[in-house]
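Visitor: kindly return the folded structure for what I paste below:
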Amino acid sequence: MAKRLFDLVLAAIGLLLLSPLLAAIALWIKLDSPGPVFFRQERVGRCGVPFRIHKFRTMTHDPAPRGALITVGADARITRAGSVLRRAKLDELPQLIDVLRGAMSFVGPRPEVARYVAIYPPELRDKVLSVRPGITDLASIQFRDESALLARADDPEREYTEVVLPAKLRLAAQYVDDATLATDLRLIGLTLKALLRDE
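Guide: Predicted structure coming up:
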């Protein structure tokens, strides 16, 4: 209950205070390339219930996406505005909407698409999906350069499913075991510190 109240209050305040920035980013995206402002994609949420995640669109609009589900290095689909938004993680800000409506939390395992959830080991699947997915978690901090990491692999898809994803799942399971409001505050602080360091 305390975690949900914390999420609600912080998301509402965040959306209110950041509304000028959100509007400016939306306008930039519209001027930079044709297509919608938001990128919506079905992800697997708490208890395996699917939901549509919101992000600012950072790639060229394709009504029938045919590209990879993972982004590798300097993906040609990334727009000029998208490159900046991704680097500063500003494309994630619309997920405050998902927090407000209860599909996500500020801190929790990052939500995956069904294709990858299907290969979660059974012993970890239920645990990781027992909590709301989050905007950030320890894996997001440790793998914030994931795209560059995958770009160095001979087979990025295999590298993701056999190396990166299992590591993320271990960190997610660890979070579920140790989750407290204090843990969430610490991870939010570490996320902000990592973003400022990258900038």
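Visitor: from here on, contacts and neighbour counts on C-alpha atoms
Guide: Fine.
Visitor: biggest helix in the chain by residues?
Guide: Counting residues, the longest helix found in the chain (DSSP state H) is helix 2-32.
Visitor: would you do the same for the sequence below? I want to compare the two.
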Amino acid sequence: MKRSFDLVLVLALLAVLAIPLMFLAIAIRASSPGPALYWSQRVGRGNRLFSMPKFRSMRVDTPVVATHLLEDPSRWLTRTGSFLRKTSLDELPQLWSILRGEMSFVGPRPALFNQQDLIEARTSAGVHLLRPGLTGWAQIHGRDEISVAEKVALDTHYLAHRSMRLDFYVIALTALQVLRRDGVSH
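Guide: All right, here's what the predicted structure looks like:
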């Protein structure tokens, strides 16, 4: 049921967003050198690596670490980067990963390949068995502002209580938070 929901929603969104996505890509390319998309190595279901696309909001020479680990993240942002991040538009290319079945709309956010503490904690809790999501229970409870331990506790809660009803709730709350720009650090 969940995969069918993901496919129907992703195809509908891609039909509606195809032209806006193209304009965003052009704006990114015009505002800084480099590609419009950034392909990030992420940890997926069963701890398998996959390449996850995002609209590039950082310069091409940015170190490959989680944004909160950069000394001064704003220094690395492109001219369009701050806008993309505050509006969460940089996340839209992940619709491709949902279409491919590497991600779902709701699940734990995929860890970077080098976030060993998060990967190990999720594996110990069994969370690694879930398909990662564009948004998730931890996202709506703090996003970039919570610790690894809190993230894993929230991901474990989602694992134990997952349902389509909970997914609809997470999607609705995510939409509200994106509109209010809650929990966005950069």
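Visitor: got a TM-score for the pair?
Guide: TM-score for the superposed chains, counting by TM-score structural alignment, normalised by the length of structure 2: 0.89, backed by 180 aligned residues with a Cα RMSD of 2.0 Å.
Visitor: thinking again about what came up before, immediately after the longest helix of structure 1, which helix or strand?
Guide: strand 38-44 (DSSP states H and E).
Visitor: which outside residues touch that following strand?
Guide: With contact meaning Cα atoms under 8 Å, 6 or more residues apart in numbering, strand 38-44 of structure 1 is reached by 50-58, 111-114, 117.
Visitor: just these: which are in strands?
Guide: Judged by DSSP state E, those include 50-56 as members of strands.
Visitor: please pick the buried ones from those.
Guide: 50-51, 53-56 (16 or more other Cα atoms under 10 Å).
Visitor: show me what counts as buried in the longest helix of structure 1.
Guide: 4, 7-8, 10-11, 15, 22, 25-26, 29.
Visitor: now do stretch 87-97 of structure 2
Guide: Quick answer for stretch 87-97 of structure 2 (16+ other Cα under 10 Å): 87, 89-97.
Visitor: dump those into CSV; add distance to R131 of structure 2 and secondary structure as well.
Guide: CSV is the format used below for the buried residues of stretch 87-97 of structure 2 (distance: Cα to Cα, whole Å; DSSP: H, G, I helix; E, B strand; the rest coil):
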residue, distance to R131 of structure 2, secondary structure
T87, 24, helix
L89, 21, helix
D90, 20, helix
E91, 17, helix
L92, 17, helix
P93, 17, helix
Q94, 13, helix
L95, 14, helix
W96, 14, helix
S97, 11, helix
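Visitor: which one of these is nearest L176 of structure 2?
Guide: T87 (11.5 Å; Cα to Cα).
Visitor: residues contacting the closest one?
Guide: By Cα under 8 Å, 6+ apart, the neighbours of T87 of structure 2 are 178-179, 181.
Visitor: redo those as JSON lines? Include neighbour count, secondary structure and distance to H161 of structure 2.
Guide: Below are the contacts of T87 of structure 2 laid out as JSON lines (neighbours: other Cα atoms under 10 Å; DSSP: H, G, I helix; E, B strand; the rest coil; distance: Cα to Cα, whole Å):
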{"residue": "V178", "neighbour count": "16", "secondary structure": "helix", "distance to H161 of structure 2": "24"}
{"residue": "L179", "neighbour count": "12", "secondary structure": "helix", "distance to H161 of structure 2": "26"}
{"residue": "R181", "neighbour count": "15", "secondary structure": "coil", "distance to H161 of structure 2": "26"}
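Visitor: find the nearest non-adjacent residue to the residue nearest the centre of structure 2, please.
Guide: Closest residue to the average C-alpha location of structure 2: L134 at 4.6 Å, with Cα atoms, centre = their mean. Nearest non-adjacent residue to L134 of structure 2, counting by Cα to Cα, 6 or more residues apart in numbering: F105, 4.9 Å away.
Visitor: what residue of structure 1 matches up with S147 of structure 2?
Guide: With TM-score structural alignment as the matching criterion, the partner of S147 of structure 2 in structure 1 is V164.
Visitor: let's verify its match: helix, strand, or coil?
Guide: helix (DSSP: H, G, I helix; E, B strand; the rest coil).
Visitor: count the residues that sit near it.
Guide: For V164 of structure 1, the neighbour count with other Cα atoms under 10 Å is 18.
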